[in-house]
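> Here is my input; please provide its structure:
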Amino acid sequence: MTEPRNTDPYTDPRAFYGSELRRLREAARLSQEQVGERVFCSATYIGQFENATRRPQLEMSKQLDEVLGSGEHLQRLCRLARTSKVADYFADAAELERLAKTICEYAPVLVPVLLQTETYARAITRTATPFASQDSVEERVRARMDRQGVLGDPTRPVLWAILQEAVLRTPMGGPEAMREQLLHIAEQGRSRRAVVQVLPFAAMNEAFIASMVSVMTFDDAPAVVYTEGAGSGQLIDDPALVEQCQRSYDLARAAALSPRASLELLESVAEDYRIP
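Model prediction:
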């Protein structure tokens, strides 16, 4: 189960941001709904900032400062509250991941973080940051493992992952690490903690997505898409672009092997990695 956030405003910057937003809003005699109308979002969205469940946004903080007449107070607190264990370009998406109703991921090369084993995650981190210290590597691995807590929560999002066949064939960390990783994915699928499909090489002429894509849907907010490349990421909330990504994902889902056939392929390839 995911750990509850620290809500003490004197020890947690995000909680302090939320308490200050609430104080300023109440001093202005405005409800969450009234503030939301002025900055073009829902009352629920404002409430998530006040309750420290959503990471503050700099542009939103600027709008809130203007509405509440607080100068640059919330903008300064926002910069303090936006500290994160993960890369800055992914931090906003990491927060949304915890709030999502469904997470649909497409992986063209590497296993999605939510399905990674610790050994596989360590191999990726060492490969991506060859000059990082061992402490830095372990800190990044812990951050990856911590993200998987969302799947153990009773209110966890539904995870649907499409793995391009290249993911299975790229021996990250060596044969034994890959065997362990593929069997782990298969176990997640068989225990219904995730729906997993493999897009075989032969189907790439029917559906192909060049980069990692994660489509997240929510109970009380529009869907968003997160895409990631080497050392960079982008959170997309433009409705037209989100719809385009959703259609591409649906096409890949239709072209992929069925969940049962995918699990059988995962287990078969895992045996190919077995060291005699």
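> contacts and neighbour counts: CA atoms only from here.
Will do.
> all helices for this protein, in order.
Assigned by DSSP state H, the helices in the chain fall at 13-27, 32-39, 43-50, 58-68, 73-81, 88-99, 118-128, 134-147, 165-169, 175-190, 239-255, 259-272.
> Residue 205: which of those is closest?
helix 239-255 (9.5 Å; CA to CA).
> What separation do you get for residue 192 and residue 152?
Computed as CA to CA, to the nearest Å, the residue 192 to residue 152 distance reads 12 Å.
> oh, I was asking about residue 143
16 Å.
> ok, back up a step: turn the helices of the chain into CSV, columns for mean neighbour count.
CSV is the format used below for these (neighbours: other CA atoms under 10 Å):
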stretch, mean neighbour count
helix 13-27, 21
helix 32-39, 16
helix 43-50, 18
helix 58-68, 18
helix 73-81, 19
helix 88-99, 18
helix 118-128, 19
helix 134-147, 16
helix 165-169, 19
helix 175-190, 20
helix 239-255, 17
helix 259-272, 18
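> could you redo the ones you listed as TSV and give each row distance to residue 197?
TSV is the format used below for those (distance: least, CA to CA, whole Å):
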stretch	distance to residue 197
helix 13-27	37
helix 32-39	39
helix 43-50	33
helix 58-68	37
helix 73-81	37
helix 88-99	20
helix 118-128	19
helix 134-147	21
helix 165-169	10
helix 175-190	9
helix 239-255	7
helix 259-272	5
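> Another for comparison:
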Amino acid sequence: MSLAKACETSGFSVATLSLIENGIKPLDPLDIMILGRIYELPNDTWKREVRRAEYASNERASGESKQRLNAPEDVDKSYLEAVTLYALGTDMLPRFVHTPEYRISATTLGCPTYPGDSPASTAERHAGWIRRLASTKGSSMTVEVLVTEDAVRRVVGNPTITNAALVQLVHLSEIEHFKVQVIEREFCLDARLESSYMHLTFPHRQHDDVVYIERSGSGRYIEDPAVCQLVQQSFKALQRSALTPTLSVELIAEVASSLAFDLSR
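All right, here's what the predicted structure looks like:
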């Protein structure tokens, strides 16, 4: 059954059903009863799921459950499954290339976070991401990053923390399937770039493309195929206007060196 047909029959919007499919919107018992009827599930199957949903619903209502579904947490897991990742950072480096110290400092500047974003868990996820990206054993992930000159030059936390994040970005650029480009300040003013985002594509059919938009203090998903396509087209247009990868890495290294020099003084 197509998504459009399922939405027409159930009365759900496309966005709601997509959120349910991707595990972002919790299932209420009534949702399961409706979907069980539409997909013609056996009675014992959907009734069992209703009982589970009732328990989860009560836990959420009581406020005792420590589990919280939100976009920033979910995107950290999603980019470990993606095969292609396009990222644009306007005021800070993109979320997934934050060093643990950079991310912790970024939260004080309004970067979206969540209760589990402790230093230890942040460092563990970051290390796993770097290992996967740097793996020479048939890594199928392609990463293309656009970052504004202002984001590169912005000191987050202190010069030492920002220097470490920029040096890491330079090292990542040495990986064959990782590319970073800098958009010069003059072009940013003309283009009025405001929001950072990540566009992820996945290898399996049941997971559509997703765009994760990050603004000060909030993060959200967009899964509409038309929007995802427009974002990708815009990303490619920005790439053509950015510095080449070689010049971009030279600029990032230059800024990192200036921060190290200031610290030594």
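> Can you calculate the TM-score here?
Here the superposed chains carry a TM-score of 0.69, computed using TM-score structural alignment, normalised by the length of structure 2; 226 aligned residues with a CA RMSD of 3.7 Å.
> Excluding chain neighbours, what is closest to the counterpart of residue 217 of structure 1 in structure 2?
Using TM-score structural alignment, the partner of residue 217 of structure 1 in structure 2 is residue 201. Nearest non-adjacent residue to residue 201 of structure 2, counting by CA to CA, 6 or more residues apart in numbering: residue 209, 4.7 Å away.
> Report the contact partners of the one you found.
199, 200, 201, 202, 223, 225, 228 (CA atoms under 8 Å, 6 or more residues apart in numbering).
> Residue 236 of structure 1 pairs with which position in structure 2?
Match for residue 236 of structure 1 (TM-score structural alignment): residue 222.
> Tell me how many other residues crowd the nearest residue to its match once chain neighbours are set aside.
Leaving out its chain neighbours, the residue that sits closest to residue 222 of structure 2 by CA to CA, 6+ apart is residue 211, at 5.1 Å. Using other CA atoms under 10 Å, residue 211 of structure 2 has 26 neighbouring residues.
> which residues touch residue 211 of structure 2?
197, 198, 199, 200, 221, 222, 223, 228, 231.
> And residue 246 of structure 2, by the same measure?
By CA under 8 Å, 6+ apart, the contact set of residue 246 of structure 2 is empty.
> That one and residue 115 of structure 2: what is the separation?
Taking CA to CA as the measure, residue 246 of structure 2 falls 38 Å from residue 115 of structure 2.
> re the thing from before, quick one, which of the contacts of residue 209 of structure 2 are buried?
Among these, the ones that count as buried by 16 or more other CA atoms under 10 Å are 199, 200, 201, 202, 223, 228.
> with those residues in mind, which one is nearest to residue 87 of structure 2?
Distance to residue 87 of structure 2, by CA to CA, is smallest for residue 199 among those, at 6.3 Å.
> Adding distance to residue 151 of structure 2, write the contacts of residue 211 of structure 2 out as JSON lines.
Converted to JSON lines, the contacts of residue 211 of structure 2 look like this (distance: CA to CA, whole Å):
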{"residue": "197", "distance to residue 151 of structure 2": "13"}
{"residue": "198", "distance to residue 151 of structure 2": "15"}
{"residue": "199", "distance to residue 151 of structure 2": "19"}
{"residue": "200", "distance to residue 151 of structure 2": "21"}
{"residue": "221", "distance to residue 151 of structure 2": "22"}
{"residue": "222", "distance to residue 151 of structure 2": "24"}
{"residue": "223", "distance to residue 151 of structure 2": "26"}
{"residue": "228", "distance to residue 151 of structure 2": "24"}
{"residue": "231", "distance to residue 151 of structure 2": "20"}
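> Which of the residues you listed fall within strands?
Taking DSSP state E, the ones among the contacts of residue 211 of structure 2 that sit in strands are 197, 198, 199, 200, 221, 222.
> which one among those gets closest to residue 85 of structure 2?
Proximity of those to residue 85 of structure 2 (CA to CA) peaks at residue 200, which lies at 4.7 Å.
> thinking the closest one is in contact with residue 77, fair?
No - applying CA atoms under 8 Å as the test, residue 200 of structure 2 and residue 77 come out as separate, 11.5 Å apart.
> residue in structure 2 matching residue 90 of structure 1?
Aligned partner of residue 90 of structure 1 by TM-score structural alignment: residue 72.
> That match reaches residue 117, doesn't it?
No - counting by CA under 8 Å, residue 72 of structure 2 stays clear of residue 117, with 9.7 Å between them.
> so where is stretch 246-259 of structure 1 in structure 2?
Counting by TM-score structural alignment, stretch 246-259 of structure 1 corresponds to residues 232-245.
> what does that stretch contact?
Applying CA under 8 Å, 6+ apart, the set of residues contacting stretch 232-245 of structure 2 from outside is 86, 88, 146, 179, 180, 181, 182, 183, 184, 187, 199.
> now the fifth one, nearest residue through space, not along the chain?
Translated: residue 180 of structure 2. Per CA to CA, 6+ apart, closest to residue 180 of structure 2 is residue 145, 4.6 Å.
> how far away is the one you found from residue 110 of structure 2?
From residue 145 of structure 2 over to residue 110 of structure 2 the distance is 21 Å, taken as CA to CA.
> tell me which of the contacts of residue 211 of structure 2 is nearest to residue 96 of structure 2?
residue 198 (9.1 Å).
> Give the equivalent position in structure 1 for residue 152 of structure 2.
Checking TM-score structural alignment: residue 152 of structure 2 goes with residue 168.
> for that match, what are its contacts?
178, 182, 266, 269 are the contacts of residue 168 of structure 1 under CA under 8 Å, 6+ apart.
> How about residue 233 of structure 1?
Here residue 233 of structure 1 is in contact with 89, 90, 226, 227 (CA under 8 Å, 6+ apart).
> Over to residue 211 of structure 1?
By CA under 8 Å, 6+ apart, the residues touching residue 211 of structure 1 are 107, 108, 227, 228, 229.
> export those to TSV and tack on distance to residue 70 of structure 1 and neighbour count?
Output for the contacts of residue 211 of structure 1, formatted as TSV (distance: CA to CA, whole Å; neighbours: other CA atoms under 10 Å):
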residue	distance to residue 70 of structure 1	neighbour count
107	43	23
108	46	20
227	34	19
228	35	15
229	38	11
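> of all the residues you listed, which comes closest to residue 60 of structure 1?
Checking those against residue 60 of structure 1 with CA to CA, the nearest one is residue 227 at 21.8 Å.
> Please tell me how far the closest one sits from residue 49 of structure 1.
Taken as CA to CA, the span from residue 227 of structure 1 to residue 49 of structure 1 is 24 Å.
> one step back: among the helices of structure 1, which is nearest residue 156 of structure 1?
With CA to CA as the measure, helix 88-99 is the member of the helices of structure 1 nearest residue 156 of structure 1 (7.9 Å).
> Perfect, I'm done here.
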